[in-house]
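>>> Here's a sequence, model it:
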Amino acid sequence: MTQSHPINKKINENAFEMIKLISFLLMTCLLAFGKTNANAKPTIYTIGDSTVKNGRGDGSGGLWGWGDPLVQFFDTSRVEVENHALGGTSSRTFRTKGLWQPVLERLQPGDYVLMQFGHNDAGPINDDFRARGTIKGVGDESEEIDNLLTGEHEVVHSYGWYLRQYIQEAKAKGAIPVVMSPIPRNSWKDGRVPRNDQSYGLWAKEVALAEGVEFINLNEKMASAMEKLGEAQVTGNLFFEHDHTHTSAKGAVLAAALIVEGLREAENCPLKDFLLENPTINFPEKKKVFLIGDSTVAGGSGEIVGWGRELPAFFDSSRVETINKARGGRSSRTFLYEGLWDELVPQLGRGDFVLMQFGHNDGGNIDKAKYRGSLRGTGNETQEVTREDGSKETVHTYGWYMKKYIADAQAKGAIPIVVSMIPRNRWKDGKVERASDSYGKWAREVAEQTGAFFIDLNEAVAAEYEAMGAEAVSAFFPDDHTHTNSAGALLNAKILAQQIARIKECPLRGAVSVSGQSH
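Model prediction:
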């Protein structure tokens, strides 16, 4: 047996130690990677303009981008979908406004970036209004400007240059880009929808091919689908008559379905592995709007109509279902005492709404028939009442009952909206009598104390009545000074819808169609 030379032995020992060290470092990296990514899901990021995400993505005005329904086509137990598009942006301003950087910083290997730009790239390169245009084409031309809108010096590039930056930067992070051509506008000529295959659709395709990434010709796919339906079926269905660029919910679903079709056709895009085989598309998710209150809210009968009967006409019926649980003769007290509220609570779901208006009957008898009066104010005072049948009832303040409705709704994940009672047809010196020192005031206080939304319908309707004049308003009240006919109810419902639409933080505003024509 030969002995190894001492030098060789030392070399072997050093090599062995080096191998152990490398193995240790590799194992450490693998373990660290496993700890942080064992349960991580890839994320699909969508970037683009308002045809990808309209407004806040809440369907305001019935308009949606395709990035919102897209999530329903994917197995979300295996992949996340995040819509980062913003209306009004171009391939240029999505970068300059700082919208791309947060997405880029979050990108992980195996994530996806779906991009669609072009609708706004044709605008002016430099003006004091939007300054969002890009140089046409895919070349390396550039233009130096002093931006009239931002006041900053800027180098503006071509549409294709900006797309290349998104693609290359996403790739550098290990993400997988997918490029879409812009959806078509609802413009028709001789029974056909004009394509953009000689402009932004063409340039998007050229960039995708040059960069070796998937391209989905969404413009062609959707234009063809629209032509199969015909202009009469598209307008008012996939697009609304007043807007030829932004899709309705149905139009957004069609665009998303065509993107999915394109992903399935793609040969080298693993994103299709996350698609559901038979997705159930429920978009937009319909929420319930429950109404509680007295006869001025209830549907009514004959000539007497509450605003709750007319309110659904001012909502997008594809987004919300209005359920009127108001009942004539009830106060904030009796609606609870009679079990009407307890019947409703189990029906509430997360994201539903409860509009509540009480006050007209709360000033009635507390301890005599009809036993519907509540204590004044919003405090915790109580009064024990013995009813005609000998039973005992603890009566609370108007505010206490309202707070209970709010708390119960919030506990179910529903969104309460407190509405002050409509004014009575009572006038003094040319002014309508307000409830601003009583139930209107207490309704506001309750909303503020509980974090509920508040609408001062009492004030808004009174102001409208005064603008119309007492004689015109009298036609709304056929029998008394409290209850309206259908015309009065319609006016009150319209004013309420307008007030809801003005609350920027309220999700229900997106479902309001103040024109009274539901989509």
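
>>> switch to C-alpha atoms for all contacts and neighbour counts from now on
OK.

>>> Follow the chain on from the strand or helix carrying Val103 and name the next helix or strand.
Assigned by DSSP states H and E, Val103 belongs to helix 100-106. Reading on from helix 100-106 to the C-terminus, the next helix or strand found by DSSP H and E is strand 112-116.

>>> just checking, what packs against that next one?
In terms of contacts (3 or more C-alpha pairs under 8 Å, 6 or more residues apart in numbering; DSSP states H and E), strand 112-116 is packed against strand 43-48, strand 176-180.

>>> Of these, which is nearest Asp480?
The closest of those to Asp480 is strand 43-48. By C-alpha to C-alpha, the value is 56.0 Å.

>>> Return the set of buried residues in the helix or strand harbouring Glu471.
Assigned by DSSP H and E, Glu471 belongs to helix 470-474. Within helix 470-474, the residues that count as buried by 16 or more other C-alpha atoms under 10 Å are Ala470, Val473, Ser474.

>>> Tyr162: which of the residues you listed is nearest?
Set against Tyr162, the nearest of the buried residues of helix 470-474 by C-alpha to C-alpha is Val473 (59.3 Å).

>>> Please list the residues outside the host helix or strand of Thr334 that contact it.
In this structure, Thr334 is located in helix 332-337 according to DSSP H and E. With C-alpha atoms under 8 Å, 6 or more residues apart in numbering as the test, helix 332-337 has contacts from 293, 341-342, 358-359, 362, 371-374, 395-396, 398, 401-402.

>>> Out of these, which sit inside helices?
Using DSSP state H, the subset of the contacts of helix 332-337 located in helices is Trp341, Asp342, Tyr398, Tyr401, Met402.

>>> Please generate a structure for the following sequence too, so the two can be compared:
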Amino acid sequence: MTWRFDFGPEGDFQEGYEKVSRAALYDDKLGYGFVSLGKVSVKKRTNDLLTGDFCIPFDATFIVDVPNGNYIVSLLIGDAIAATDTTLKTNGEHLVLNHYKTVAGQFAREQFGVNVRDGKLKLSFGGLAPRINALEITASSQQVTIYLAGDSTVTDPVPGNFPFSGWGQMLNYYFKHDVVVANHAIGGRSTKSFIDEGRLDRIREEMKEGDFLFIQFGHNDQKKDEARYTDPTTTYPEYLKRYIDAARSVKAIPVLLTSVHRRYYDQAGKLIDTHKAYLEAVRQLAAEEQVALIDLAEKSRQLFEQLGPEGTTALFLWGEPGEWLNYSNGIRDNTHFQEQGGLSIAKLVVWGIQELQLMPLTMFLKAADV
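Just a heads-up that it's a prediction; the model follows:
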């Protein structure tokens, strides 16, 4: 099943494509369109049907109604007489293009994977000079899916929380269209509460042979309330093993990750380990179960100590009063990340994938970005 769209002013369009003009406001009967038209404009440069015209979707979101599942999205971007600069996020605010540039007269086709769970495929545009000439969306059952189970350090952001970011939001950016990230992580959850809420069951229902389940908890397993607390020497590894067993039950591949560190330093500038026994529990379980381990705690420790207390404020959710619209009174958060931090931690995860030579994931990395 494939959807094709040709963007630009009303008039001629490529056969087999739906024409999308500035008037294409989304409604559920049409099944596609821009959420708002306030910053959408159109332009025609030449008579070429796909490359000769385009939409300028400045801070605009385009939606297409599609069945839940995985998709390969192909985007044509360019301008006959001007340079372009396009940033693009998909479902879950997953970053797929970051200031993607073309020069005048260049037309580039980019592909990426998208996981849809709410019946809508969303493309949110940004950048200094965004363009979209044409779009193709194709349903796919052949992609490798990385399922993420975790907490707020992994999760996708909720609307109105920019620049909050979990590293799972940014992982898609490093992969070609052959890989899709399905981020089921959610803030405030522990290994226990995630399972008790049925979230692991939903992942298991979707996972297929050859997929991956990345598992990173620990922050909330330390919380002393009954709904979330697990003991690092007993119940924490017991619950983690249930994730391993769920993946193996469908011949998917489990990957354990130690908890990313919080931003706390001692007087010597060394990072303070706030997870302690929870980290060792993950390492020991990975060895016992012969499960791939990405030691994100160690990788983040090295990064945070290299950057130091001042440098890490550019990664964590820190802001002065008025710096971020959604945190206008200022914020000092030493646990959660802003988007630059999410992108940096996702890169550490990718380095772990490379070190482990997790196939076929390593084959599908964008070499220029890692």
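
>>> which part of structure 2 lines up with the helix holding Val103 of structure 1?
Counting by TM-score structural alignment, helix 100-106 of structure 1 falls onto no part of structure 2.

>>> Tell me which other helices or strands that helix touches.
Secondary elements touching helix 100-106 of structure 1 (3+ C-alpha pairs under 8 Å, 6+ apart): none.

>>> Same question for that helix: list its buried residues.
Trp100, Val103, Leu104.

>>> follow-up on the earlier one: ok, of the ones in helices among the contacts of helix 332-337 of structure 1, which one's closest to Lys441 of structure 1?
Set against Lys441 of structure 1, the nearest of those by C-alpha to C-alpha is Tyr398 (11.2 Å).

>>> any idea how far the closest one is from Ala208 of structure 1?
Distance, Tyr398 of structure 1 to Ala208 of structure 1, by C-alpha to C-alpha, to the nearest Å: 64 Å.

>>> repeat for Glu464 of structure 1
To Ala208 of structure 1, Glu464 of structure 1 is 57 Å away according to C-alpha to C-alpha.

>>> neighbour-wise, which of these two wins?
Per other C-alpha atoms under 10 Å, whichever of Glu464 of structure 1 and Ala208 has more neighbours is Ala208, with 22 against 15.

>>> can you put the helices and strands packed on strand 112-116 of structure 1 in a markdown table and add mean neighbour count and distance to Val297 of structure 1?
Converted to a markdown table, these look like this (neighbours: other C-alpha atoms under 10 Å; distance: least, C-alpha to C-alpha, whole Å):
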| stretch | mean neighbour count | distance to Val297 of structure 1 |
| --- | --- | --- |
| strand 43-48 | 24 | 43 |
| strand 176-180 | 24 | 48 |
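
>>> so which of those strands comes closest to Lys441 of structure 1?
strand 43-48 (45.4 Å).

>>> So which bit of structure 2 is that closest one matched to?
Under TM-score structural alignment, strand 43-48 of structure 1 corresponds to no residues of structure 2.

>>> Onto which residues of structure 1 does stretch 205-222 of structure 2 map?
The aligned range for stretch 205-222 of structure 2 is 346-363, by TM-score structural alignment.

>>> Give me the distance between the residue mapped onto Met363 of structure 2 from structure 1 and Trp307 of structure 1.
Residue correspondence to structure 1 (TM-score structural alignment): Met363 of structure 2 is matched to Gly510. Going from Gly510 of structure 1 to Trp307 of structure 1 by C-alpha to C-alpha gives 20 Å.

>>> So Val20 of structure 2 sits against Arg4, correct?
No - using C-alpha atoms under 8 Å, Val20 of structure 2 is not in contact with Arg4, being 10.1 Å away.

>>> Between these two, tell me which one has more neighbours.
More crowded of Val20 of structure 2 and Arg4, by other C-alpha under 10 Å: Val20, with 23 against 16.

>>> Gly33 of structure 2 versus the more buried one, what's the distance?
To Gly33 of structure 2, Val20 of structure 2 is 8 Å away according to C-alpha to C-alpha.

>>> Please work out how many residues are found near Lys366 of structure 2.
For Lys366 of structure 2, the neighbour count with other C-alpha under 10 Å is 13.

>>> ok, it - contacts?
By C-alpha under 8 Å, 6+ apart, the contact list for Lys366 of structure 2 reads Tyr174, Phe175, Lys176.
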